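Colleague: what's the 3D shape of this:
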Amino acid sequence: GVRDTGLTVKGMFIGKKIVNTADQGSTVNVPLEDEVETGEPVFKTYDSLLMATLEVKNIIKIPVNMSFIAHVGEPVKLRISDTENEINTQGSCASRAESKPISKSAITEQLKKLGNTIFEAGEIAFEIDDNIFIPVSEINSLRREGIDMLLQLRLQKWKRPCSKPIIHSGIKHVKSTRPILAVNSGSIESFKAAVDGGADMVYIGCDVFMNGKPQMKAPRVASLQSHASGGRVHVCPAGHTWARSREPAGFRSGASTSTVAPVDVAHTYGSPPYVDIAGRYAPAGAYVSMHCGGHDADERRFVEGDDYRHAIEYGRKKGVKVFFSIPRIVKNINEISNFFSPQRTQSDLSPDGFVVANSGVLYHLRRTETAAPVVIDYPFNIFNRLTVEYLLNYSQRVTLSPELTLKEISNLTSYGSTECIVQGNFPLMVSEHGLVRGLFPKGPGEVCLKDEKGFVFPVKTDRNGRTYILNSRELCMLEYVPDLIKTGVDCLRIEAGTYDRLKTKKITRAYRDAIDNCGVKMKCSDFGDHTTGHYFRGVL
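Modeller: Now for the predicted structure:
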């Protein structure tokens, strides 16, 4: 049957009886031209009765009295009064009629045409010469001008004086250092590749795509050993695999393994499993059961525990800052506190900072006791100096809108620490709902949207079931790094959420060389189809 169809209901039946209306809860039959599937939902997009109630009816209009004055050789005058306010207006000079003079009734007919204004004509007085001619267009012009003047006069008493806000010119800072390089990674392998490729700062987080190649590493199952099986891998029921859990830092060795319950590891349609880090660890030597099925809302976690720990330790070992990128949509704000301690030490696993994409999370972090720095992400859509200066009161650095041009960026960078996205296929839209899963319940593989011009937009799903629509072409500014440096931007960011390990390292190294040497050895065309975004064609 046809799904995308619609009609205007001109008749419906209850049984065999034609009816115009039906009570709530009634079952009606509506004739359709197209056949539809049984059980398809029906949506009402227009209700004629509801719209009729919204129509403006019986408006009480304000009566106005008019006085029309016209003498041959003098300007035509019109006075309009609503008893509280009065205006006077005048037009061109009246002339003597050569054949047919204008009558008072003809003038009255034109003056009463107040249309959809709030006024209606009351008494109309005349002071005109006999045998006079005035063009109808002149009368209409006088009426319109007079009504507009009266309306503005009535509105004037409701206007309140307000002082204009004082906008300071801002304090400019002279910058002489080159920008640092940040990479937003999409997997633990991508994270390590970014560190090894020369990134100064790497972001990790939850927006990991599951129906694309990059994703956080699942527990390994290839080389498992068991005391009971003598080194053989267990054969499990359908939909299950068994994997050895790793001992978490600080876990007491020597604990019994015989009474430890298996740990659930969530597995979302068609993707590798991910460890639940709700604090449920099994001791070394125990086995962990991994099952198919999605997360409940309360079971969602930001990032896999072992990967997170490994990333923090690996970054510190290499001298690279590791920031935790908080998702744009956060269900439980208190879970963020799991990623830092109030008194941060080198031995704990708190990130070096946070990347924040919405104001609610920013407010929460500022109310906590953590002193971890914050980077404002691009969904804040920062376009002007006032926004830059305001958000820098609550953050270490702000990411400018990807819709700014190089010239517009150069006008902002001197007012504080700024960051620009220069590479990657970052999301144009994010939805809390799993749109793809409804269409492909058994696993979608690669999904895209194709517009009428033939552009293909990849559609990805993260571990929380959220849907991301990515840009049709990958952003690349590698050849324009010298121009970006001239703008004074403090940080260049690579969005590597869809990259594998090799591509992440290759691109990170290319930008590292371009920043350090102010020269570009590779071109964007070496990485495939690309776009320069709005850097050379803004939206303002």
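
Colleague: for the rest of this, base every contact and every neighbour count on C-alpha atoms.
Modeller: OK.

Colleague: list the contacts for residue 75?
Modeller: Taking CA atoms under 8 Å, 6 or more residues apart in numbering, we find residue 75 in contact with 90-94.

Colleague: could you work out the most separated pair of those residues?
Modeller: Using CA to CA, the contacts of residue 75 span at most 10.9 Å, a distance reached by 90 and 94.

Colleague: and for the two, which residues touch both?
Modeller: With CA under 8 Å, 6+ apart as the test, residue 90 and residue 94 both reach 75-76.

Colleague: looking at the contacts of residue 75, which are in strands?
Modeller: 90-93 (DSSP state E).

Colleague: mind checking which of those are buried?
Modeller: For the ones in strands among the contacts of residue 75, a burial check counting by 16 or more other CA atoms under 10 Å picks out 90-91, 93.

Colleague: for those, give me TSV that also has distance to residue 355.
Modeller: Converted to TSV, these look like this (distance: CA to CA, whole Å):
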residue	distance to residue 355
90	65
91	65
93	71
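
Colleague: ok so, going back, residue 525: which of the contacts of residue 75 is nearest?
Modeller: residue 91 (67.9 Å).

Colleague: from residue 75, how far off is the closest one?
Modeller: 6 Å (CA to CA, to the nearest Å).

Colleague: do the same with residue 332
Modeller: With the distance defined as CA to CA, residue 332 ends up 74 Å from residue 75.

Colleague: likewise residue 530?
Modeller: Taking CA to CA, one finds residue 530 at 68 Å from residue 75.

Colleague: with residue 458 instead?
Modeller: From residue 458 to residue 75 the distance is 70 Å (CA to CA).

Colleague: so in this structure, which helix runs the longest?
Modeller: Counting residues, the longest helix found in the chain (DSSP state H) is helix 136-156.

Colleague: same for it, what does it pack against?
Modeller: Under the contact definition 3 or more CA pairs under 8 Å, 6 or more residues apart in numbering; DSSP states H and E, helix 136-156 sits against strand 75-81, strand 86-93, helix 104-111.

Colleague: what comes up buried for the last one?
Modeller: The one in question is helix 104-111. Within helix 104-111, judged by 16+ other CA under 10 Å, the buried ones are 107-108, 111.

Colleague: turn the contacts of residue 75 into CSV, columns for distance to residue 48.
Modeller: CSV is the format used below for the contacts of residue 75 (distance: CA to CA, whole Å):
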residue, distance to residue 48
90, 46
91, 46
92, 49
93, 51
94, 51
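
Colleague: pick the one among these closest to residue 537.
Modeller: The closest of the contacts of residue 75 to residue 537 turns out to be residue 91 (CA to CA; 48.9 Å).

Colleague: please give me the structure for this one as well, since I'd like to look at both together:
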Amino acid sequence: MNKPELLAPAGNLEKLKTAIEFGADAVYLGGSKLNLRAFADNFSVEQLKEGIEFAHSKNKKVYITLNVFPHNEDLNGLEEYLKELYEIGADAIIVSDPGIIMTAREVVPNLELHLSTQANSVNYKTAIFWHKQGVKRIVVARELSLKEIKNFKAKIPETCEIEAFIHGAMCISYSGRCLLSNYMTGRDSNRGACAQPCRYKYSLVEEKRPNEYFPVYEDEKGTYIMNSKDLCMIEHIPDLVEAGINSLKIEGRMKSAYYVASVVKAYREAIDTYFENPEEYKFNEKWMEYLTKPSHRGYTTGFYYGEKDRQYYDSSAYVRDYDIVGIVRGYDKETGVAVVEQRNKCYTGDKVEVLRPHGDNFEIELNDMRNKKGEPIENAPMAQMIYTIKTEYELESGNMLIKAKK
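Modeller: Below is the predicted model of the structure:
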């Protein structure tokens, strides 16, 4: 068995570096054009260069999303953009539209192509067709079971890879191809501007009975009938590996750096532990703890095992029990002083958990807080302010300080 790639989202440069430092083998991100997260920070060309250089210095890969369904005007400048991505060292582009695929084959024939889940690949013949068009990797539709994926993999050429989502938000529409947002708000999800109307609260009203609300709700306030739970496959790493999936993909380009760090760490540890000794592999509950502390909805295994209860009717809100309050920017071993960049308000005496790329999390207390002038402070109220603390525990740059909400 080959160890699968762990592929993480990178909504901006900080998240890219976080994902790689915490164990991702590759990241995927959106550049300035043609990606399905119009409201993410996304990357300028200069940021792309810096991110790719950083990833390559760690022997990691960067995939750029060009996965919209473009209208004619969206194609303006496509050739130049593709050349630019190739020249700055992108390892692959993630695509769904045949026109973009054709153009990429003509303009940058050596740039690797990955077929987006938006393309609805649910059978092996479709995969073979796209592979013949120059596509190296198929991101399979989320609607496939593990049994189907295993059969899918067995019938495609060895040179064709499979990538599958294993964690994160699930779209109510088939492979994410939704018209609801465009219809209700004028924001086209297939061009990167989804308003997520599947998370709205609904009641059912029949056309000729405008004041009669039919009982399709979970409580008297209505129902989030289209609101999916989040996908989570952390407990099923052996099954994912044995299905032959080449790349295990985490959703979340709009999520926080804390989410990226914690989720990547959980899956990195689980995958590595499995490959150390597959015969004696056991699931460790701490990995689920890593996944329940960052913002998330209720979890489901999605379509992998035919689970019926994939919807979350009570609320569309995320569970947010923990916040990131700071990121360590430096530590002096001689003085025991750590330099911290604020992320949420915190106070002297607060007990916080240290999230780090390697090793278990541990708890410290924020003692002797001081501002940049060295003056004692009671709290750190300003966004991204720099302050120091004293701790006997050796911290490392990039460690995250997280705190339970009261």
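
Colleague: what do we get in the second structure for residue 349 of the first structure?
Modeller: Under the alignment (TM-score structural alignment), residue 349 of the first structure maps onto residue 88 of the second structure.

Colleague: where in the first structure does stretch 142-153 of the second structure align, residue-wise?
Modeller: Residues 402-413 of the first structure are where stretch 142-153 of the second structure lands when matched by TM-score structural alignment.

Colleague: got the contact list for the matching stretch?
Modeller: 378, 381, 383-385, 388, 400, 420-421, 483-484, 486-490, 533-539.

Colleague: list of residues touching the biggest helix by length in the second structure?
Modeller: Criterion DSSP H: the longest helix present in the second structure is helix 257-276. If you take CA under 8 Å, 6+ apart as the criterion, helix 257-276 of the second structure is touched by 3, 6, 8-9, 14-15, 18-19, 22-24, 234, 237-238, 252, 281-284, 287-288, 290-291, 294-295, 324, 355, 357, 400.

Colleague: quick check: buried residues in the helix or strand just after it?
Modeller: Per DSSP states H and E, the first helix or strand lying C-terminal to helix 257-276 of the second structure is helix 285-292. Buried residues in helix 285-292 of the second structure, defined by neighbour count with 16+ other CA under 10 Å: 287-288, 290-292.

Colleague: same check on stretch 405-421 of the first structure?
Modeller: Judged by neighbour count (16+ other CA under 10 Å), stretch 405-421 of the first structure contains these buried residues: 405-406, 408-410, 412-421.

Colleague: over to stretch 14-33 of the second structure?
Modeller: Buried residues in stretch 14-33 of the second structure, counted by 16+ other CA under 10 Å: 15-31, 33.

Colleague: same deal with stretch 122-140 of the first structure?
Modeller: Those would be 124, 128, 132-134, 139-140, for stretch 122-140 of the first structure by 16+ other CA under 10 Å.

Colleague: stretch 309-323 of the first structure too?
Modeller: Here stretch 309-323 of the first structure shows 309, 311-315, 320-323 as buried, counting by 16+ other CA under 10 Å.

Colleague: from those, which land in helices?
Modeller: Those of these lying in helices (DSSP H): 309, 311-315.

Colleague: residue 339 of the second structure -> the first structure?
Modeller: Checking TM-score structural alignment: residue 339 of the second structure goes with nothing.

Colleague: apart from its chain neighbours, what residue comes closest to residue 339 of the second structure?
Modeller: residue 388 (4.6 Å; CA to CA, 6 or more residues apart in numbering).

Colleague: okay, now the one you found: neighbour count?
Modeller: For residue 388 of the second structure, the count of nearby residues is 25 (other CA atoms under 10 Å).

Colleague: where in the first structure does the helix or strand hosting it fall?
Modeller: If you go by DSSP H and E, residue 388 of the second structure is part of strand 386-390. Using TM-score structural alignment, none of the residues of the first structure align to strand 386-390 of the second structure.

Colleague: could you identify the helix or strand that succeeds that strand?
Modeller: Next along from strand 386-390 of the second structure, by DSSP H and E: strand 400-404.

Colleague: need the residues that contact that following strand.
Modeller: Here strand 400-404 of the second structure makes contact (CA under 8 Å, 6+ apart) with 258, 321-328, 351-356.

Colleague: need the counterpart of residue 493 of the first structure in the second structure.
Modeller: So, by TM-score structural alignment, residue 493 of the first structure is matched to residue 249.

Colleague: from the chain's centre, how far out does the host helix or strand of residue 151 of the second structure sit?
Modeller: In this structure, residue 151 of the second structure sits in helix 146-154 according to DSSP H and E. Centre-to-centre, helix 146-154 of the second structure and its host chain are 24 Å apart (CA atoms, centre = their mean, to the nearest Å).

Colleague: cool, and stretch 78-90 of the second structure?
Modeller: The answer for stretch 78-90 of the second structure is 24 Å, by CA atoms, centre = their mean.

Colleague: how about that stretch: buried residues?
Modeller: 78, 81-82, 85-86, 89-90.

Colleague: and which of the residues you listed is nearest residue 380 of the second structure?
Modeller: Closest approach to residue 380 of the second structure among the buried residues of stretch 78-90 of the second structure (CA to CA): residue 90, at 39.0 Å.

Colleague: okay but that closest one is in contact with residue 60, surely?
Modeller: No - using CA atoms under 8 Å, residue 90 of the second structure makes no contact with residue 60, being 11.1 Å away.
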